[in-house]
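Q: let me see the structure of the following:
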Amino acid sequence: MHYWILACLLGLHSLSASAADLIDFWGTPRHGGNSFNRLPPDQAYFEALRGYGATWVRLSYDKWQPAQRDFLLGDADHYQGLPKADLEQLRAVLDRAHQAGLKVVITPLSLPGMRWSQNNDGQFDDRLWQDKRYWSQAADFWRDLARELKGHPAIAAYNLINEPAPEMQGGLAEHAAAPLMQRWYEREKGGARDLPGLYRQLLSAVREVDEVTPVMVDAGWYAAADAFSYWPEPLQDDRVLYSIHMYEPYAATSAPNMTRKQPLAYPGTVPFAGQSEQWDGRRVAQYLEQPLAWLAAMKVPSTRLVVGEFGCMRRLPGCQQYLEDVLKVLDHNQLHWAFYSFREDSWDGMDYELGSAKVPWRYWQAIEKGTADPLARQATSEFEPIRRRLVQSAQ
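A: As a prediction, this is how the structure comes out:
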């Protein structure tokens, strides 16, 4: 055999083996946490998460101090390349996660034409969903980032964008019935609000430079568990992971509920999709059945479903029960998950290691000063539904 033929065959074998290794990470249930911190996580942070038994972290960088207007994007109004200083900082954080034994899913909160609202004076940025010119810039961004991160040992997947919501200003109600969702998509298909269409373009850009790394895609309407209902088919790539987030019933689990004179209870009767419904473990299971049913209809294995975020306001008396009810469903279906959030240094609402007490003033002072979070963390009863499962999965 000619040496050049042998070399080619060996190269193809190496590529195939690498691809199998990366997607095989997701062949068994993987449990981890979300990192949405304002300061880049240090080594102790990753060691602590790994110490509980986590195998992966869903990492967002959008709160970090950028070299220009927007971290890694330079400027979400007009992407022109990855700022070198931002890229170096991201690589250093990935190195720390790898040293701790954690895999990382890179998760941008912003893309060109879709600046994350908390970096946009609280305003929802709908430009990406109005003008395909930003699709091309987003594809350029992901092509550049995949080229730079390809082969980094920490990377387990690229989550193309966190919680997209092309439907919000596009005439589709949140949690609409599946037939209404499907009719809406038929109208929007091929236009700028076509979320599967955007994903196909971004995925194509990634695959130009990286054929190996799995790609994770969130459902629409902020990654709602019912929002895959309008997708007529899966993406044509066998290394795609489909992600949902679970905070329903949001009226009870979220921060606004805690500002009510009498917060809504879980379990209890809660507003949802324009009605009042009884939400408990049974209703949680029913709601989470929807993405599993979609995967089955599309003949996609359930190992490709990731619950990329779930959580509840830790000070809500029913939060521990809510976490238990959600995790029972995830256990039963052997799904991947990442809880929200681990030791967040800019918002304490779902930091379960803090228990149910209010945080002291020095926590907020550190945020104002841009200094490190001063609070010690420990396992609490609020964290127990998550902690127990992390430990079990590590055994």
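
Q: can we go C-alpha only for contacts and neighbour counts from here?
A: Fine.

Q: list the contacts of the helix or strand Val104 falls within.
A: Using DSSP states H and E, Val104 sits within strand 103-106. Residues external to strand 103-106 that are found in contact with it (C-alpha atoms under 8 Å, 6 or more residues apart in numbering): 55-60, 94, 97, 153-159.

Q: quick check: Lys369 vs Ser346, distance?
A: 12 Å (C-alpha to C-alpha, to the nearest Å).

Q: which one of these two has more residues nearby?
A: For Lys369 versus Ser346, neighbours defined as other C-alpha atoms under 10 Å are more numerous around Ser346 (18 against 8).

Q: could you also give me the structure for this second sequence? I'd like to compare it with the first:
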Amino acid sequence: MSATRRAALLAATRLAAGLWAAASAPSWAAPQPASGFRRGVGVHTMMNWGRLDPADRGRYAAEPFSGPAYALSDAVIRNIAAAGFDFVRLTLDPGPFLQLEGAPRDALDAQLGATVQRFLAAGLAVLVDLHPNTQVPRYDPVQWLRSTEDPIYLQYVATVRRTARLLAGLGSPAVAFELMNEPPYGYDRASVRRWQVMCEALHAAVRAVAPDLLVVLTGAHGGDREGLAALDPAPFRGSRVLYSFHYYEPYPFTHQGVVADNGDSAFWRYFSDMPYPAASVPAELVLETVRANVEDDARRGSGRGRPAIGPAQAQARAYLATGFDRARIARAFDEVTAWAQRNGIPPDRIFLGEFGATRTYGSYRASDPISYENWLRDVRELAEERRFGWAFWALGGHGGMSLVSEDGGSSLDRPTLRALGMRTP
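A: Next comes the predicted model:
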């Protein structure tokens, strides 16, 4: 079946197919979060994945975030504000802040302050998110979150304190600070307890220098809802905080086309035009698309070749068998709501810190437009019904999850804006 014929059948099939309101006061009083952190977008290209030292790839360059790759045009910032977003979630690679000393380290603080001020001047609030990555092994969080006594963890606590002082010094209620993105532990009882201790220490480091700064906290377990449910919020009562979780379910849909190497995710690269809701397209059309994608990759000499057809189709069948739909998302969000209720946390202090899906554009082979819009709209609407703030992932970069229409461009994708309930040009 040709690609054109497959697309036509998918479109025709889809076209044919057709809370918690706080009833009682919280059990403990706490300051309410500032307005301005309700609808946001992640900015992951300005101060993350810093340049490495050409002479030593195990170290960052002295000016890690300089050069065209880290630039963001005024036109993009204007378009974000014009669309109706009220904040950006600015990701920050902590590695250079941990490594550099003296004047280069001071320059990083100055760059961060200037970047935040630039968004504030455009009328956007700013959530600064410490967002470790793996490119320098010494600063890979999997290495240093293993112990509360690890020297890098202790440096990290000091960096959190210093950054909090900087952000508080800007004197704006439209600035918030997220202390750790997606902690890569919390899959057993011991590491859940360890993250609780670490989270309390990081929070205390902020409050020592910034009593009123809005702080975003997350559970472990990769920052998902299970991690949040395992977090004890009692130590943070009375503190001005938001509680974050990330949502990308179902992964065979949200990560279709992504190249990965581990387990079931190794077959995501062969997925495209996966339906949402899962039952909205006949299974034979989905499986035929998977087959065609495997064969296309084999002809190009990439992927695992034609023997991958069977396992890839098996993974696609497993997704289709779930019948995943809006009701499944609602149940997941209700679990978060129930955790908040049990702990007397107002719903507007829950923060959906990341959600997104790959879409087909440029060189990316991923969602069809109808399923993509449906999933985004369902997640956004269900979050808003429960009064959760949210941040879409992401403004741009590489990987296929993008608000800008094309990599490196300044216009924003209209279907994405529609699904997010934002203004379109």
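
Q: what range does the strand holding Val104 of the first structure cover in the second structure?
A: Aligned by TM-score structural alignment, strand 103-106 of the first structure falls on residues 125-128 of the second structure.

Q: average distance between that stretch and the first structure?
A: After superposition onto the first structure, stretch 125-128 of the second structure sits on average 0.6 Å from its aligned residues (mean C-alpha distance after the TM-score superposition for the first structure).

Q: from the chain's centroid, how far away is that stretch?
A: Put simply, stretch 125-128 of the second structure sits 14 Å off its chain's centre (C-alpha atoms, centre = their mean, to the nearest Å).

Q: same question, stretch 166-184 of the second structure
A: For stretch 166-184 of the second structure, the distance to the chain centre is 16 Å (C-alpha atoms, centre = their mean).

Q: buried stuff in it?
A: 166-168, 173-184 (16 or more other C-alpha atoms under 10 Å).

Q: and it, end to end?
A: Taking C-alpha to C-alpha, the first and last residues of stretch 166-184 of the second structure lie 27 Å apart.

Q: what sits against Ala164 of the second structure?
A: Ala164 of the second structure makes contacts with 177, 206, 209-210, 213, as judged by C-alpha under 8 Å, 6+ apart.

Q: against Leu82 of the first structure, how distant is whatever residue of the first structure lines up with it?
A: Taking TM-score structural alignment for the superposition, Ala164 of the second structure sits opposite Ala146 in the first structure. From Ala146 of the first structure across to Leu82 of the first structure, the span is 11 Å (C-alpha to C-alpha).

Q: then Ala224 of the first structure?
A: 30 Å.

Q: then Gly349 of the first structure?
A: 32 Å.

Q: neighbour count winner among these two?
A: It is Gly349, of Gly349 of the first structure and Leu82, that has more neighbours when counted by other C-alpha under 10 Å, with 22 against 19.

Q: quick check: the aligned residue for that one in the second structure?
A: By TM-score structural alignment, Gly349 of the first structure lines up with Gly400.

Q: show me what the longest helix along the first structure packs onto, helices and strands only.
A: In terms of residue count, the longest helix belonging to the first structure (DSSP state H) is helix 3-24. Contacting helix 3-24 of the first structure under the criterion 3 or more C-alpha pairs under 8 Å, 6 or more residues apart in numbering; DSSP states H and E is no other helix or strand.

Q: and the very next helix or strand once past that helix, which stretch of the second structure?
A: The C-terminal neighbour of helix 3-24 of the first structure among helices and strands, as given by DSSP H and E, is strand 31-35. Mapping strand 31-35 of the first structure onto the second structure (TM-score structural alignment) gives residues 39-43.

Q: check the fit of that stretch onto the first structure and give the mean distance.
A: Mean for stretch 39-43 of the second structure is 0.7 Å (mean C-alpha distance after the TM-score superposition for the first structure).

Q: who's in contact with Gly81 of the first structure?
A: Contacts of Gly81 of the first structure (C-alpha under 8 Å, 6+ apart): 73-74, 141, 144.

Q: one more pass at 6 Å, please.
A: By C-alpha atoms under 6 Å, 6 or more residues apart in numbering, the contact list for Gly81 of the first structure is empty.

Q: quick one: it from Pro249 of the first structure, how far?
A: Gly81 of the first structure is 40 Å from Pro249 of the first structure, by C-alpha to C-alpha.

Q: now, which of the contacts of strand 103-106 of the first structure sits nearest Val270 of the first structure?
A: For the contacts of strand 103-106 of the first structure, the closest approach to Val270 of the first structure (C-alpha to C-alpha) belongs to Arg58, at 29.6 Å.
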